[in-house]
Structure formats: C-alpha cells, structure tokens
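**Student:** missing the sequence, but the structure's below:
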C-alpha cells in the first residue's frame, strides 16, 4: 500500500520538436494535468515562412484540446471572403481577356464553407501558441537535438532515456513518460523508431515549389482585379499555381521527373528565368505574371511518405505524430490538420490512463500509443496517397481524370468530403475502444 499522504506526480511527457503539432499537443496534455517538456533542436523558436491552413475539423480538435489553441489561431488567421474556391485553366487561353472569362477559362469551383480553411503563416501562429505555454517549469528546452533513446519497459525498466547531440541526457519515470515526436518531415525519431525500414525516410514526391511575393499591381495587370483579390488555382500540364490575393503570394508547383540531389537540403537557389522556362507555353496572363517575379527566387522540394508509409506510429512508449508520422505533400492543404487530430487522440488516451497521476503502468502507456497508431493510420495514410494524386490532377497527370474538368471536379470533391465530413468525437470513441482491446492483450500477457 502506498502512503496516501504522498502527493501523486503527473504523467511526464517528453515532446521532441517544437513545431505547431508539438506545441498544440503539449498544450492539450498540460490542460489534462500532465507534466510536459518540449525538446527543440533550434536555439530558439524556429522561424519559417511556410503557410498552413486548418479545416473546420482541425479547429474542432483544437477546441477540444485546449480552447486557448483556437484563440491563438484566431489572432493570426486569414479567412477567405469568397464563397467558393475557383480552379482556372492556366494553359489554354490565348488572350488575357479569355483568361479572365468564366465561360472560357473557369474549369470548376467548390464551396469554401466545406473545408472552411483558416490560413496562417507558421511563425506568428507558433509564437501565439508559445505565449500560451506556462512561463515557469522549464517547459521548453532549446538546442536539444535527439540522437537516441533507450526504452526497456518490457525488461522492467522504469525510465525512458533520451540522448541529445550536446552530450546531455534526459530521464523520466517510465511510468510517467511516453515520448511524442513531432519533429517534422525528416524526423530523427521516426528514423530511430523504424530503423532500416524504407518508411524511416520521407521520399521526394517529384514536385518542387517556387514561392514568391510580388506587387499587387502586377497581378492585377496580368489577371484582372477579380482574380488578383482572391485565392485561386491555375491548372495546366506538369505544373499548377496557387495564388493568395491578400499579400499576393504565389506558389508555383512543378512536376520534376528527376531525383532531388540533396535529401538533407530541401531548398535550392533558382531564378525567374527558370520559372519562365517551365511555363513558357502557358497562357499570356501567366507568362505576364511571371515577369513580376524577383530575379532570384528559391525552390523547395516536396517530400512525403506516399511511397513507403509507416507500418506503425508507435513502439513501446515512443510515438510519432504529424509530419513525423505521415509527412504529406500540400495538395489537399490538410496535413497540418491531420497532425492536430493526432494530438487530440494522444491527449485523450493518456488522460484516460491518468495524465495527472503516477499510477500508470509502463505497459499501459505502450498500449495507449499502439491504440493511437492503429486508429490514425488508415485516415492519415489515405491523405498522404490522395494528396500525391491530387497534385497530379492539378497538373493533368492523373490518368482517370486527365484534362477533363468535370471528372477532375467529381474526383476532387469526393476526396475533399472525406476530409471535412468527419467527426472528431467518433474518432476519440474509436480510439478508446481500441485502447480497451490493447489493455486486454496486455493483461493476457501478464504485463500489467
């Protein structure tokens, strides 16, 4: 019998990676009474110009995780004023006037309200989330690059040991310490967890993206006021363009049949001339727009896990989530939202075990993370594969749709519906059912 006068310790959770999903999961666990430490490899919060969009489903999950998360997003999010998202032909129109006319250039449109995206840049949102973390208790430790871990729970060890590149270690009571890795597309933890499995490394999706800001007046001259003031897509052979009218931010995605030369560096220098050469046969409105690009631009490789999906997101008391588990190309715009869904499942299952106490057996923690993995794999890996295919649809490379606008719309809407027509509460219920199964297996093996 324990001493009832001894104060129970909360579950101690280490989170590897201080990105969006990592901090969101940390806030959800803190709200449920856990003790959390975020280990971030950078010397400070990462500064990254990437943009995210969060669906209505993702925002439901944020509210359930911790209402301060949704509040943080509301301070920095941009919401489209348009009722539809429009997909235009960027290739065939031979005049600028034809490119602006719906009857000649509009391929299809979809309701904006279904996915109900709130868009934001990564850095301001991350700073809003960081401000919501407790100021005391050393919740975040910077300059901590994970190099290895030891998790011997089946041999009776009561600790998970983390090893960092600076020679330091972190140790926590295993009864209190699952490790949740949210360390991105090229996750170190995924490599450690999966070892020689090809899924340990994300692969080049044979898509690269040129990103640039350009003068709004140049965009208006090329596309007209109506197009230049809203978000829209331009589709064509082997490339497509996404335009954000708010700051006139252009993302140009191009199919690349070659291999990316350096898997450790996803950014390469490029030029306006290279972009113009890639789209030289496109319509005059697009070629005119490209004249307003800066002379020097950069291009980024898109990596995902479509070629080799992971067989599991968890092993023992170690789990990966978000991009670390299911890195996706951006063509559905839902990868970050899937990471938020991951965080909700993890937080609810650990809370069910007792996030605010130390009465949790190591095997129960392993069972909870296995349940999380089993529940999340089907939906997240469907997204990774579907996103890759949607990128090909936009670039007229997907066989079943080709250049047929009606077929493309039907296929695309069907896939979109699978993202937004989803109940997070049912997801959590399913995870709890799976946890009970895993605990039963654990009990039958004498691990509890």
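**Tutor:** That came through fine. No experiment lies behind these values; they were computed from the predicted model shown. Numbering: from 1, shown residues only.

**Student:** Could you use CA atoms for every contact and neighbour count after this?
**Tutor:** Will do.

**Student:** Let's verify residue 268: helix, strand, or coil?
**Tutor:** Assigned with DSSP: H, G, I helix; E, B strand; the rest coil, residue 268 falls in the strand class.

**Student:** thought it was touching residue 299?
**Tutor:** Yes. Counting by CA atoms under 8 Å, residue 268 does reach residue 299; the two are 5.4 Å apart.

**Student:** Give me the more crowded residue out of those two.
**Tutor:** Shown here are residue 268 and residue 299; by other CA atoms under 10 Å, residue 299 has more neighbours (21 against 14).

**Student:** The more buried one contacts residue 269, correct?
**Tutor:** Yes. Counting by CA under 8 Å, residue 299 touches residue 269, with 6.3 Å between them.

**Student:** Nearest residue to the middle of this structure?
**Tutor:** With distances taken as CA atoms, centre = their mean, the residue of the chain nearest its centroid is residue 336 (2.8 Å).

**Student:** quick check: longest strand of the protein.
**Tutor:** Secondary structure of the chain per DSSP state E: the longest strand is strand 203-213.

**Student:** picking up where we left off before, can you tell me which residues contact the residue nearest to the centre of the chain?
**Tutor:** 21, 52-54, 322-323 (CA atoms under 8 Å, 6 or more residues apart in numbering).

**Student:** redo that, cut-off 6 Å
**Tutor:** Taking CA atoms under 6 Å, 6 or more residues apart in numbering, we find residue 336 in contact with no residue.

**Student:** Okay, one more to line up with it:
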C-alpha cells in the first residue's frame, strides 16, 4: 500500500524538522506555511545539546545549518554600584567534550531558510502562502482547508505553527494572550572588539533592565534588552528607521560597558516586541491532529529552550509513531491516540516545568532598586560557581 499522507502545518524552525523525520520514517509528507516566504522576523536562536541530538538524526542537517559553536556563558553587572564580571560557566564546552553535542547559535531567519532548503532537498513539498482555516476529521482522515481555497486530505496532521497557531485555534478555539509586563528591544550588530574571539553568549544585568547578547557568527551578534513597561505587540519585526536611530543614539543602554553599548549603537536593525503568556493546554491533540512545540506549550524566551523543547517533542513523536505504528500505512485513530497520549504523558510535565522556569527567569532578571539588584547579582555569582545549580537553574539537563 502507499504510505500515509501527513500534513505538517508551519515551516518555521520546527515544522521542517518534523516533516524531515516523518519523511525519513517513510510517510508522504507535505509542509505548509502561512507566510509567503521564509520569515525574516526574529533575531538569534540557540540550539542546545538536547535540540542538536534530534537534528543529528537527519543525516547532514546539522552541517547544513552551520551553527556558531558556543563554549561558555558569561554574566556581567553593568550597575555602577556593583560593576564587573559575575561569573563564567564552561558548561557548553564540557558537554561537547563529553558527548560531541554542544550549544550552537544561528540567526533565526537563516535557520528558517536552511531548514526549508534541506526539506526541499529531501523531496518534501514546501507550500508557502497557505494559512490554515479549517480541519474536518473523519474516522480515518483529516481534510485541511486553507484560506486560499486549497483543500487536501491526509491521514493525520501535525501542527507546528508556533505561538499564533491556527491549528490550535481550529482544535480548541481562540485563546487570549496575556502581556507579562516585560517588553524587549532587540538587534543584530557587528561583533564589538570586547567580544571578538569569545564564543560565548552573555547576560548583562542593570537596574531595571537585562540584556542577553549572543554571537551568531565570527562577525555578528544578536542582542535583546528586557524592561518592564507599557504593552507592545508580539511581532518581532523591525521598527521604523527614525525610531531605531533615536534609540541607538539616545537610549541609556547605548552607553553600557562590556561591548553592550557598542552593540546598541551599531545595530544593523532594531526590533521591538512584548513578551506574552498563554493559558496552559491540558491536552495537545484531538482525533488525528496533534500539536507540537510552541503551538502546544508556548514559552517566554528567557531560558532559550523554546525551539529545543520543540525538537524534543518531535523526536519523541517519531519514536512513538514507530512504536505504535511501525509500518507507513495510515494508522487507525486509536493507534494515533495511543501515541499522542504517551507523548502528552512524557512531555507535558517537562514542558510545563520549563515554561514555569522561563517565567521565573524573566521575573528575576529584570528587577529594580540597588539592594534588589545586588541580591540578584550575588545569586548569579553563586550559580556560576556551582555547576549543579547552574544546570538546575537554566533547564540544562544532561
């Protein structure tokens, strides 16, 4: 019999990986994306060892992505009352030496492009400009209707369409997003002299503000600056040129030490966006449709584990499909329910814990008042000197 047809909704940083692993298993996979081309939104993304372990299951993909290796994590205080280096963790280097899997970073738009390129290379149709509008299920199939009028029928559907998931809305209705009270400025900049030769992201802590900087190549770094304040839309897109120039020249962050101010002043683009929470889903599937990644468990970016947790979801989903449905024939609804239920049983507690820890990270990084900030700084001094505390705090499990 012919292999089952599977639709993967969303061609961001997760959907192509799901499509490639499904194709590798033997399914007839089609990938759909609501945008007209690979997204140019977003800044940088860290692929940690748990994410790399899943990507490495697709021969040649990690090399094609060509991420920038990271060896250390650095922590600095930019407060005049308590300035200087808080600590350094060499966890990424040690983990790479132990397992050959370390942390890498890449520009998010570059990752989008390279993933879709590789999916096409493997023979997966990638259909842009297809916004999901309706899902209609029968006992043995799912009919997918898109806003452009295209309608196709599949054995089952995997929704990988991120924070604004149309798949989730089709299954469970619209869910409101709650502003966390934290917004970010972000940018892409030439590497300052201070950071040249250091393959290390860094957290910089100020009074009422926090900045993370991440090298994405030998010559470029991304950065994101968090503050509490008025609500901004969750778009991750560039602001207009006049507002960007005003921020680069006049914001107090343009004078921060340790290369941070230089990153702000010389940024090639500036984005502005709010950080939002969404209600936790109690189930990730209905019938023959399952959610993966941010479509199922959206998280704030403060642990850098969003994409990596999504890759863990995908890896386990493929393993469970192999366990419950070894052939590539269309699985029964009961078979899919068994696989999807076990996926939830394993993944729901882990992702819920990491979402919670990411929220805590956001709350503890952006504090105000000299006394509170020094207390925070001392906490990170302690964490950096204790590998066990470091791994527990940042969600890095080995």
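**Tutor:** Happy to help now that I have it. Only a predicted model underlies this, so the values are computations on that prediction, with no experimental measurement involved.

**Student:** before we move on, back to that, how big is the offset of the longest strand of structure 1 relative to structure 2?
**Tutor:** Average distance, strand 203-213 of structure 1 versus aligned residues of structure 2 after superposition (mean CA distance after the TM-score superposition for structure 1): 2.7 Å.

**Student:** In that strand, which residues are buried?
**Tutor:** 203-213 (16 or more other CA atoms under 10 Å).

**Student:** Let me know the closest of the residues you listed to residue 257 of structure 1.
**Tutor:** Among the buried residues of strand 203-213 of structure 1, residue 206 lies closest to residue 257 of structure 1 (CA to CA), at 6.0 Å.

**Student:** close enough to count as contact, the closest one and residue 256?
**Tutor:** Yes. Using CA atoms under 6 Å, residue 206 of structure 1 is in contact with residue 256, at 4.8 Å.

**Student:** Find the residues that touch each one of these two.
**Tutor:** Common neighbours of residue 206 of structure 1 and residue 256 (CA under 6 Å, 6+ apart) do not exist.

**Student:** OK, contacts around residue 402 of structure 1?
**Tutor:** residue 396.

**Student:** follow-up on the earlier one: can you lay out the buried residues of strand 203-213 of structure 1 as TSV showing distance to residue 351 of structure 1?
**Tutor:** Putting those into TSV (distance: CA to CA, whole Å) gives the following:
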residue	distance to residue 351 of structure 1
203	35
204	37
205	37
206	41
207	40
208	41
209	40
210	43
211	41
212	43
213	44
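
**Student:** Closest one to residue 371 of structure 1 out of these, please.
**Tutor:** Using CA to CA, the buried residues of strand 203-213 of structure 1 come closest to residue 371 of structure 1 at residue 203, 26.6 Å.

**Student:** That closest one matches what in structure 2?
**Tutor:** Matched by TM-score structural alignment, residue 203 of structure 1 corresponds to residue 178 in structure 2.

**Student:** likewise residue 316 of structure 1?
**Tutor:** Aligning on TM-score structural alignment places residue 316 of structure 1 opposite residue 287 in structure 2.

**Student:** What of residue 106 of structure 1?
**Tutor:** Checking TM-score structural alignment: residue 106 of structure 1 goes with residue 85.

**Student:** hmm, back to that, for the strand or helix carrying the residue nearest to the centre of structure 1, grab the matching residue range in structure 2.
**Tutor:** Assigned by DSSP states H and E, residue 336 of structure 1 belongs to helix 335-353. On the basis of TM-score structural alignment, helix 335-353 of structure 1 is assigned to residues 306-324 in structure 2.

**Student:** With structure 1 overlaid, how far apart is that stretch on average?
**Tutor:** So stretch 306-324 of structure 2 averages 1.0 Å relative to structure 1 (mean CA distance after the TM-score superposition for structure 1).

**Student:** For that stretch, could you pull out the residues that count as buried?
**Tutor:** Here stretch 306-324 of structure 2 shows 306-321 as buried, counting by 16+ other CA under 10 Å.

**Student:** ok, now stretch 249-262 of structure 1?
**Tutor:** Within stretch 249-262 of structure 1, the residues scored as buried using 16+ other CA under 10 Å are 249-255, 260.

**Student:** again with stretch 134-141 of structure 1
**Tutor:** Buried residues in stretch 134-141 of structure 1 (16+ other CA under 10 Å): 140-141.

**Student:** Which SSE is immediately downstream of the helix holding residue 336 of structure 1?
**Tutor:** helix 362-394.

**Student:** Which strands and helices lie in contact with that following helix?
**Tutor:** Counting contacts by 3 or more CA pairs under 6 Å, 6 or more residues apart in numbering; DSSP states H and E, helix 362-394 of structure 1 is packed against helix 424-444.
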